[in-house]
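[1] Quick one, structure for this:
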Amino acid sequence: MEIKKKLGMSLATAGLGLALIAGGTFAYFSDAEETNNTFAAGTLDLSVDPTTIVNVDNLKPGDTVVRAFELINNGSLDISSIDLSTSYTVDDAKGDNQDDFGKHIKVLFLENADKTGDGWVIGDYNDVISETTLYDLQNMTPDAVENLNSFWTWLLGLGGEDSGLQAGDSDQMFVAFEFVDNGKDQNEFQGDALQLTWTFNAHQTEGELR
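    Sure thing, here's the model as predicted:
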């Protein structure tokens, strides 16, 4: 009887062991490594120096004002284009204006000298704006950093920098305004003031595979 009991206990123990093997977990080798990743956005930071391009008084018909300023990319991203928007208000000193003062202020040119390069040798300037009034310019959005030089200046290597404005770079700009003398009575503009706002809107370059 003792033998049967011992044999039965042995069989039970063996069965329990098989159950543990069948339903339990196995130990195995493993290893893990973490990666630290960062997505940092770049910056577009355009500035204009000086911030006031024109501040002149006592203008009379026939006067021309020439000024220079810089467009500066202080950001970490390249700029593909800089659109120029124009708006202005007129202070009618005597309240007798029959015409818009902006029609009598002409932008003779707005040149990007860095895009011109040596093009002046053959008379090919990079005039972003040429011969238009402030009144008409309100409906235009020219790109101030586009290289407009002709095929021949490009072929001769005289075309200056490529379009756009790289991070950390600047473009030298020249502009001329004329109070047009139309040969007629312009007395209505005596004492008037025109407040011009030029807004330079910078745009990023296209996305790329990084």
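[2] Could you use CA atoms for every contact and neighbour count after this?
    Noted.
[3] Just after the longest helix seen in the chain, pick out the following helix or strand.
    For the chain, the longest helix by residue count, based on DSSP state H, is helix 2-23. Following helix 2-23 in sequence order, the next helix or strand is strand 46-49 (DSSP states H and E).
[4] To check against the first, give me the structure of this:
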Amino acid sequence: MSIKKKLAMGIATGALAVSMIGGGTYAYFNDVDVNNSVFAAGTLDINVKGNNADNAIINVTNIKPGDTMTREFNLNNTGSLDVAKVLLTSKYNVTDTNNNNAGADLGEHIKVQFLVNNDKKTEVIHETTLKALSSTDVVDRDVLGWLFGGENDGLKAGTSDKLTVKFEFVDNTKDQNVFQGDSLQLEWTFDAKQTGPEKK
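    Reported below is the predicted structural model:
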């Protein structure tokens, strides 16, 4: 083996020994801190309670043209987040007892008025029919918008609003015998929408 090769081999061996010794004896200061963070999503939770035993907004029988029915119900925000909007979806199904409606729709003859009391005076804030309400575009179904006049107050977490609704079987001064014995099953769905983004 040449002297250059022997010299190179010796330098490599020495470097390896030094690195092994240094690796075993090297010491340093150290400090560790662990920080745990939490992202917890809030909840949107509303419920609607009527004044009937079964919490229905309205259950009524034996109505006739000209009758009016006023009912109150509570819209409760039981979640942890404020609600900006509550969109109302209305659906109904008519049972035609005598099969003689001939295209007549009982929902078209039931007027709906959402009422509010201002300074002891009852005011109509939104008026429609069940038929129109069941086919209305989403932008026109914001119950809180009707209640607060389109303001952004919304429904705060842990609070309730009392709503009053008046139904009327409209007497159109014409023959409405086709509706005798009929019934209408009404389903209202209240869809809560969150408020806008915030800096937390």
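[5] After superposing, what score do the chains get?
    Scored by TM-score structural alignment, normalised by the length of the second structure, the superposition of the two chains gives a TM-score of 0.79; 177 aligned residues with a C-alpha RMSD of 2.6 Å.
[6] before we move on, the earlier item: packing partners for the longest helix of the first structure?
    Applying 3 or more C-alpha pairs under 8 Å, 6 or more residues apart in numbering; DSSP states H and E, one finds that helix 2-23 of the first structure contacts no other helix or strand.
[7] Next, find the distance separating Phe101 of the first structure from Gln195 of the first structure.
    11 Å (C-alpha to C-alpha, to the nearest Å).
[8] Give me the more crowded residue out of those two.
    Phe101 (23 against 12; other C-alpha atoms under 10 Å).
[9] show me what contacts that one?
    Contacts for Phe101 of the first structure (C-alpha atoms under 8 Å, 6 or more residues apart in numbering) come out as 90, 189, 194.
[10] among those residues, who's most crowded?
    Phe189 (23 neighbours).
[11] Tell me the counterpart of it in the second structure.
    Matched by TM-score structural alignment, Phe189 of the first structure corresponds to Phe179 in the second structure.
[12] Please tell me I have it right and that match contacts Gly107.
    No. Counting by C-alpha atoms under 8 Å, Phe179 of the second structure stays clear of Gly107, with 10.6 Å between them.
[13] Give the aligned equivalent of Gly75 of the first structure in the second structure.
    By TM-score structural alignment, Gly75 of the first structure lines up with Gly79 in the second structure.
[14] cool, Gln166 of the first structure as well?
    In the second structure, Gln166 of the first structure lands on Lys156 (TM-score structural alignment).
[15] Distance of that match relative to Thr195 of the second structure?
    10 Å.
[16] hey, what's in contact with both of those two?
    In contact with both Lys156 of the second structure and Thr195: 82-83, using C-alpha under 8 Å, 6+ apart.
[17] Could you pull out the residues contacting both of Phe101 and Gln195 of the first structure?
    Val90.
[18] Strands of the first structure, residue ranges please.
    Assigned by DSSP state E, the first structure shows strands spanning 46-49, 64-73, 79-91, 105-112, 127-133, 170-179, 193-204.
[19] To Val56 of the first structure, which of those lies closest?
    For the strands of the first structure, proximity to Val56 of the first structure was assessed by C-alpha to C-alpha; strand 64-73 is nearest, at 8.4 Å.
[20] what's the mean distance for the closest one versus the second structure?
    Superposing on the second structure and averaging over aligned pairs (mean C-alpha distance after the TM-score superposition for the first structure), strand 64-73 of the first structure comes out at 0.3 Å.
[21] quick one, that strand and strand 79-91 angle?
    140 degrees (axes from the mean of the first three to the mean of the last three C-alpha atoms, to 10 degrees).
[22] Mind listing residues that contact strand 64-73 of the first structure?
    So strand 64-73 of the first structure is in contact with 44-50, 53-54, 79, 165-179, going by C-alpha under 8 Å, 6+ apart.
[23] List only buried entries from those.
    44-48, 53-54, 79, 165-167, 170-173, 175-179 (16 or more other C-alpha atoms under 10 Å).
[24] That's all I had, so thanks and see you.
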